[in-house]
Structures are given as structure tokens and as C-alpha cells.
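[1] only geometry, no sequence info:
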């Protein structure tokens, strides 16, 4: 969505009415300018820390507005309960994305550590990417992307690292199913057991679950699928209480 500026809660710029569109989201991603380009003009300061503080203040003020409106409709003494029931921004997990210069990508880790300290957030809540680079990568083939990234001195694209951190922020993991015709990825909350994971594929699987054959992703790839993994003893048979791990490749055994 559009960015906020100082005073948005009082109607400055686009105001903050559009924030209703993100009230129901599970998390918030703050995108902060950390690149230098005189041709791209930006209102306000050019310091990510100050921009972040402005965004946080404006969201806090928007929360206060919501609390005040809801409290006015509630019975006397009901403000605390009202506050607990509202979808406040301050309660949502968040991730900070620093949009940096392409030349800074090779030191993204150092930049993330530096700004995590400046912003007073956890190192896992911040990721440095270059939006311009991501735009260029999107137009390349997979092989050309690898070559491009290698030339920049980085292993993963910003999009890949952003997705990984977004999943961690939301407490999500991915497991895979791999048949002869297709491979599919399935998303579920971390800590989910094998029975409930099978239900993500089909609700009937939960009722008829027998066991889950599991192999680590790296073993699956290096040994070229199920047959070789079984012959090499890489496949584990897990029961109902097995907690699915990120990257597990699973074949569920389902009864009639």
C-alpha cells in the first residue's frame, strides 16, 4: 500500500484512511528506502531509521483512533476489553525490508545487523534487498538468474530471502509431496503433526491416516527421488505424532 508520512493521522498526504485495507493482515512488512538515487524524489528524510519511526508512530496513532471510537460505543469501563478485541497494528508481527543499492547486496548481512541495532529489532526481522535488481531478475531465465547473482557476489535473490523471513515471521513451514507426475509444496503452521499435515492435502486423509514416509529434502534431491532414497535407507516411517519439519518430503499412507 502507499507509504505514510508524518502527520498522516491528521490528514497529511494521503492520510491514513487506506490503512483499513491492512487491518486484517497477519503481519506487516515495512519497506524502507536505503538506496541513493537523485532521480527518485522522496518526501521527508532519507534515513531508514527516521522513516521507520514515522511509520510506527502513525500506526500507533491509527490504533489509538480505533480504540477511542470503539470505546465510545462500549459500556463504561469496557475500554480494556475493547482494546483486547481489536485488530491493532501494534499486535501484529512485522518484517522490515531495506531497499538498498545493488552494490550493497554483497554486504547485505552486515547492513541487516547494523540496522537491526539502529531500529531496535531482532536480526531475523530485517532483510536487505534491491528492488531494481529483483525487477531485472524477474525477466531472466533460472540459469541466467544464477549467473547474474554470482556476478553480484550473492547466492540467493532478495525475493527468496524475503519469502524465507516472511514464513518465519508468520510461523509457517513448507513440506513437499513428490509423485511421478508432479511435485507440490504445502504450507502449514510450524509445529503441525503428520495427521493434520495430511489433512492439508485432503480432509479424508486425516480420518484414514496410517503413517507418513519422510525423507529430507537434500537427500531426496541428491539421491534422485523415492526409489533410490528407499534403497539407501534414507526414508523414515513416522506416526501420527510426528512434527513435520520445514523441507520434509512426505508420502502419506492412507487407508481405505
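    Great, that's in hand. Just so it is clear, the model here is predicted, and its values are computed rather than measured.

[2] okay, CA-based contacts and neighbour counts for the rest of this
    OK.

[3] element containing residue 70?
    Assigned by DSSP states H and E, residue 70 belongs to helix 48-73.

[4] buried residues, that helix. List them.
    Across helix 48-73, burial judged by 16 or more other C-alpha atoms under 10 Å covers 48-49, 51-52, 54-63, 66-67, 70-71.

[5] next helix or strand past that helix?
    helix 79-85.

[6] elements contacting the following helix or strand past that following helix?
    Toward the C-terminus, helix 79-85 is succeeded by strand 94-100 as the next helix or strand (DSSP H and E). Helices and strands touching strand 94-100, as assessed by 3 or more C-alpha pairs under 8 Å, 6 or more residues apart in numbering; DSSP states H and E, comprise strand 28-34, strand 126-129, helix 158-170.

[7] how far is stretch 79-96 from where the chain is centred?
    Stretch 79-96 has its C-alpha centroid displaced from the chain centroid by 19 Å (C-alpha atoms, centre = their mean, to the nearest Å).

[8] now do the end-to-end distance for it.
    Stretch 79-96 has an end-to-end distance of 31 Å (C-alpha to C-alpha, to the nearest Å).

[9] ok, now which ones touch residue 231?
    Contacts for residue 231 (C-alpha atoms under 8 Å, 6 or more residues apart in numbering) come out as none.

[10] distance-wise, check it relative to residue 225.
    For residue 231 relative to residue 225 (C-alpha to C-alpha), the value is 11 Å.

[11] included below, for side-by-side comparison, is a second structure:
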């Protein structure tokens, strides 16, 4: 699962990406399209539960969940018609699972705004409009082929035609597809199109160093816009976070304390992106390692086991499950077993966020 970082040029996308992935590349010039090919990076998802588990189980190593990020070049008005190499950039968005839009909420005369003034809601609307126009174009091109197949009696094609027409009507009402409720068969029918407004979205308000909590009018407007669409907003000062990311741990904690932060705002971004993707973590814990594994919310025990190895899913027998609360109450896995609190779950069990699991399998 991966998330693409998008936004207008010069809003701080690459600065945020570099801070998140601790990239130490050369400074980019202050002009549009300084990112051409998308950069990719891996970021750990901070999770305090890992540390809590290691208070009871002492492993040789601790491995957090990870998230793949893609830094996609700046999009401008007219991108859906090819402006600013727009078609190429939009194709990169089509390949990711979720969108992280960085929105400029700071004033700085030295940093050029592509539209001449800072207006984050207008920026959000510009991106949304370009993605909707591109989706409309994709569906219009796909519809004739689906109609031809449907006339030949193809049941899947008939469903695809119906879903395409429903999506086009929704987009014509100026509504992104993520606000359209579709069943699993309907989603599957159009999944190959990579429709961009169907992807979940997270907004990052890039704020000034004097407004780390995001209290300015720009951020408040962003929150109203996001609330109306059921999406999350995380305020971040990308410039400050980039400086913090370059420090060693001791200096990092000192700098965080000096600006009144308990943790880097990037930790909030990683967790929010994880949530936006519809992901959760379960854990395995032993003397070799304590590790967070990533599954979609709603995954069954065999599906969760398959994240570790496909053989474990194929030959799944049962899951042995306990929780961090059980560790707090009993102190060790052995004592949890002895107390009869270790749960035995079968193939239909839905793994919960925070479960600590052992999978039994045979192949």
C-alpha cells in the first residue's frame, strides 16, 4: 500500500517528503516542477505499543510497520488537459492507493505561489477539479468498449457499464467518487481504471513556524473544507520538520521541547496516512523480534497470516491471540496462557488493531 504526496508547485511537498523519509538530497530550486519523476521512500509508522510490548518481552530487534510514500510533481490548473506535463503527473497518482495533499497555509514573499496568492481552499479545489476532469475523461473513454462487450451478453460488462454511468453522473454533480457508495462488486468492476477521486485523501496544512498548532485563518478554512468531505487534516511546518529530521536523537528532543512539541509532527502524518489508507497493525512478539504487521481493517486471521508468508495463509490452522492489556494484567505470555486468557481463533476471526498473534499452520 502506498500514498502519493501531491499539491500545487512550491507548497512544500518535497520538503515534507524528504523530512518524512529522512532524505538528505540537495536543495531544489524555487520554481515549479522541480520534481519530475516521482521519488519513492519508506517511512516507519510510530507506534508506542511496540515499546510497551518490549517492557514484557525482550527481543533482539523491534520492527515497526512501514508505509511507502511517493513524491509526485506539482499539479497546476489545466493538468487534466496536459498543462505542466499534467497527464504524466496524473498517471503517477493513478497508481497509488491514497492521496496526501499538501496545502500551503503560510505567507512568504520569497516563495512563489503559482497562482500569485495564498488561498489553500482554492488550491484544494484546483487539485480536486483536475482529478475529477481526468476521471471523467477516463470513464468516457472506457464506456464505449464496455457497451460493446455488454451488447454481446457479457454480464460483467453490463455491470461495468452501469457503474461507469453512475460514476459519470456523480462526477457531473461536482462530487468526487470517494463520496459515492459502491458495493464490492461495483468497485471491482471499475478497479482497473485507477480512478483518482475514488482514492481516500488526507490534507496536510503546511504552516508557518509561529503557528504549529494550525490556528491561523488559512488552516481553519482547510479544516472546514475537509470536514465537509469527511477527511482529516494534520498541521505541519515542513520547514521545521526537515530541520528536526536532520538532528540526532538528543538534539531532536531538545529542539522539540523548545518549540513545545512532544513528538515530531511527522509522526502524526505517518499515523494519519496509515489510517487514511484503511490500515491497522497487529503484532508478533518473541525473543527474536517484536514486530508490527500491516493489514487492511477487516482482514481475517488467514489473511493477516498471509502478510507474513503466503504458506501461512494457505495452510492456516488457527490463531493464538492476546492483547497488550493481557500483558499488562499478567506480565508474560506464559502467564496469559496459564490464566486461560490466550484466545484460540479460527479462519473466520477478524483481526483487531493491536492484537498480538501466533499463527499455527501446516503445508
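    Happy to help now that I have it. Note that the structure is predicted; figures quoted are calculated from it, not measured.

[12] if we can go back for a sec, of the helices and strands packed on strand 94-100 of the first structure, which stretch is the most buried?
    Most buried of these by mean neighbour count (mean count of other C-alpha atoms under 10 Å) is strand 126-129; its value is a mean of 26.

[13] so how far is that strand off the chain centroid?
    For strand 126-129 of the first structure - counting by C-alpha atoms, centre = their mean - the centre lies 12 Å from the chain centre.

[14] for the helix holding residue 70 of the first structure, name the packing helices and strands.
    Secondary-structure packing of helix 48-73 of the first structure (3+ C-alpha pairs under 8 Å, 6+ apart): strand 28-34, helix 79-85, helix 108-119.

[15] can you mark which positions in the last one are buried?
    Using 16+ other C-alpha under 10 Å as the test for burial, helix 108-119 of the first structure gives 108, 111, 112, 113, 115, 116.

[16] the helix holding residue 70 of the first structure vs the second structure - mean distance after superposition?
    Average distance, helix 48-73 of the first structure versus aligned residues of the second structure after superposition (mean C-alpha distance after the TM-score superposition for the first structure): 1.8 Å.

[17] could you tell me where stretch 127-139 of the first structure falls in the second structure?
    Counting by TM-score structural alignment, stretch 127-139 of the first structure lines up with residues 234-246 of the second structure.

[18] likewise stretch 169-180 of the first structure?
    Going by TM-score structural alignment: stretch 169-180 of the first structure matches residues 276-287.

[19] what about the matching stretch, start to end distance?
    Stretch 276-287 of the second structure has its terminal residues 32 Å apart, counting by C-alpha to C-alpha.

[20] again, but for stretch 280-298 of the second structure
    The first-to-last residue distance of stretch 280-298 of the second structure comes to 9 Å (C-alpha to C-alpha).

[21] follow-up on the earlier one: need the helices and strands packed on strand 94-100 of the first structure in a markdown table with distance to residue 98 of the first structure, can you?
    Below are these laid out as a markdown table (distance: least, C-alpha to C-alpha, whole Å):
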| stretch | distance to residue 98 of the first structure |
| --- | --- |
| strand 28-34 | 5 |
| strand 126-129 | 5 |
| helix 158-170 | 10 |
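
[22] can you show me the strands along the second structure?
    For the second structure, applying DSSP state E gives strands covering 2-6, 39-45, 61-63, 65-71, 98-104, 201-206, 232-236, 279-285, 289-296, 316-322, 343-345, 356-361.

[23] for those, which one sits closest to residue 266 of the second structure?
    Closest approach to residue 266 of the second structure among the strands of the second structure (C-alpha to C-alpha): strand 232-236, 7.4 Å.

[24] between strand 201-206 and the closest one, find me the angle.
    20 degrees (axes from the mean of the first three to the mean of the last three C-alpha atoms, to 10 degrees).

[25] which residues sit against strand 232-236 of the second structure?
    Contacts of strand 232-236 of the second structure (C-alpha under 8 Å, 6+ apart): 201-207, 212-214, 219, 222-223, 226, 265-266, 268-269, 272.

[26] returning to what we had before: from the buried residues of helix 108-119 of the first structure, pick the one nearest residue 179 of the first structure.
    Lowest distance from residue 179 of the first structure to the buried residues of helix 108-119 of the first structure (C-alpha to C-alpha) belongs to residue 108, with 37.4 Å.

[27] so who does that closest one touch?
    By C-alpha under 8 Å, 6+ apart, the contact set of residue 108 of the first structure is 127, 128, 129.

[28] which residue is nearest the centroid of the first structure?
    Nearest to the geometric centre of the first structure sits residue 166, at 1.2 Å (C-alpha atoms, centre = their mean).

[29] just to check, that residue is in contact with residue 95?
    Yes - judged on C-alpha atoms under 8 Å, residue 166 of the first structure makes contact with residue 95 at a distance of 7.1 Å.

[30] buried ones in stretch 208-216 of the first structure, by neighbour count?
    Within stretch 208-216 of the first structure, the residues that count as buried by 16+ other C-alpha under 10 Å are 209, 211, 212, 213, 214, 215, 216.

[31] which one among these gets closest to residue 31 of the first structure?
    The closest of those to residue 31 of the first structure turns out to be residue 216 (C-alpha to C-alpha; 34.0 Å).

[32] how much space separates that closest one from residue 174 of the first structure?
    Separation of residue 216 of the first structure from residue 174 of the first structure (C-alpha to C-alpha) stands at 12 Å.
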